[in-house]
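Novice: predicted model and sequence follow; I will ask about them next.
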Amino acid sequence: MMRRKSFENLECPIARSLERVGEWWSILILRDALLGSTRFEQFQKNLDIAPNILTRRLTALVESGMLEKRRYSERPPRDEYVLTEQGKDFRPVLWALLAWGNRHFAPDGASLVIVDAETGAIAEPVMVDATSLRRIEAPAFRTAPGPGASDAFRARHAKRAALRAEVAAALLSDA
């Protein structure tokens, strides 16, 4: 079996996140955990996943800090998998995927929507800046190296930004 590349030590937060949840079974397990599943049998039944794959994915999610393994029966020994705060914090990511999927891959209409818990009104998730409350959309927002970025990471980002500016200038001159 060929081992995939690890993204764990890369500086990019997207790559680091994918290291933890970038495998589709992991995302679906987290979805089901956020919907209340905690036991191996529940995950297996809901996902129709092979037991060996489920075991590997649950172990990886526990090791990455998304789930916590808790013993609920000594005889026979049985464990449940409970979301950690880190795992619960994944909900907005799932909701963003849900909204994106509804927008682009639901030819017959949405099969699952997000609703206001009080009114039942359908909600449309958007990402907003917590300070300004403005929608985070390009070109008004862009990425920039953070305080923890290495010099090499900053240089790569600056090179990409210069290339984007060059392409944008070329497009403007053609218009």
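Specialist: In hand now; what should we look at? Numbers count the residues shown, from 1 in each chain.
Novice: CA only for contacts and neighbour counts going forward, please
Specialist: OK.
Novice: sec struct for the residue nearest the centre of the chain, please.
Specialist: Centroid-nearest residue in the chain, with Cα atoms, centre = their mean: Val93, separated by 4.6 Å. Remark: Val93 carries the secondary structure label helix [criterion: DSSP: H, G, I helix; E, B strand; the rest coil].
Novice: please compare the first structure with the one that follows:
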Amino acid sequence: MKRKSLEDSQCPVARSLDIIGDWWSLLIVRDALRGLTRFGEFQKSLGIAKNMLTVRLRQLVDEGILEMRPASDGSAWQEYVLTERGRALQTVLVALSQWGNAFLFEECEKGSVLVDRINQRPLRPLQLLADDGRELSPDEIELLPSASATSA
């Protein structure tokens, strides 16, 4: 069964999920943020079938999340490099990581933690902040059509 496209949805979450909504795509972006660039590196890290990886990488390139470049070592291979659009997904992955650490691990389980490269300290939890700096709870946020939000 063919998946329904959400590219025309007025909801930005739906449009985003239309592009990066499967777990392989986000895991590829995660690995690219960690410095992986080669097909074989992604395949080894993820344990994904080569045909599935080929499709996901092509989709990410077509959507402007990754771009293909000649290998930096001068070999005949191609590398997959995050674009600005792809690097911007880091915030999404940080949010997922922090949520996962908070809710999906038992106290005795060891997960992984995101740290600042310079001082090796864990990142602060992401916060939802109002324009005036107030921290917002989920019930203090609503989604409006763009015209309503800009005219307020």
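Specialist: Sure thing, it's come through. Keep in mind it's a predicted model, so treat the numbers as computed, not measured.
Novice: I'd like to know which elements the top helix by length along structure 1 is packed against.
Specialist: The residue-count maximum for a helix in structure 1 (DSSP state H) belongs to helix 151-174. For helix 151-174 of structure 1, not one helix or strand is in contact under the criterion 3 or more Cα pairs under 8 Å, 6 or more residues apart in numbering; DSSP states H and E.
Novice: show me what counts as buried in it.
Specialist: Phe153, His157 (16 or more other Cα atoms under 10 Å).
Novice: kindly report the same for stretch 10-27 of structure 2.
Specialist: Neighbour counts over stretch 10-27 of structure 2 (16+ other Cα under 10 Å) mark Arg15, Asp18, Ile19, Ile20, Trp24, Ser25, Leu26, Leu27 as buried.
Novice: what would the residues you listed look like in a markdown table with distance to Ser45 of structure 2 and secondary structure?
Specialist: A markdown table is the format used below for the buried residues of stretch 10-27 of structure 2 (distance: Cα to Cα, whole Å; DSSP: H, G, I helix; E, B strand; the rest coil):
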| residue | distance to Ser45 of structure 2 | secondary structure |
| --- | --- | --- |
| Arg15 | 28 | helix |
| Asp18 | 24 | helix |
| Ile19 | 22 | helix |
| Ile20 | 19 | helix |
| Trp24 | 11 | helix |
| Ser25 | 13 | helix |
| Leu26 | 13 | helix |
| Leu27 | 9 | helix |
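Novice: so which residues of structure 1 form strands?
Specialist: 67-73, 78-83, 114-115, 122-123 (DSSP state E).
Novice: relative to Leu34 of structure 1, which of those strands is closest?
Specialist: Distances from Leu34 of structure 1 to each of these were compared using Cα to Cα; the minimum, 7.5 Å, belongs to strand 78-83.
Novice: so which of the strands of structure 1 has the densest surroundings on average?
Specialist: Highest mean neighbour count among the strands of structure 1 (mean count of other Cα atoms under 10 Å): strand 78-83, with a mean of 18.
Novice: just the angle between that one and strand 67-73, please?
Specialist: 150 degrees (axes from the mean of the first three to the mean of the last three Cα atoms, to 10 degrees).
Novice: can you give me every residue that contacts Arg16 of structure 1?
Specialist: Phe7, Glu8, Asn9, Leu10 (Cα atoms under 8 Å, 6 or more residues apart in numbering).
Novice: ok, the third one - contacts?
Specialist: The neighbourhood of Asn9 of structure 1, defined by Cα under 8 Å, 6+ apart, consists of Arg16.
Novice: what separation is there between Ser5 of structure 2 and Asp18 of structure 2?
Specialist: Here Ser5 of structure 2 is placed at a distance of 6 Å from Asp18 of structure 2 (Cα to Cα, to the nearest Å).
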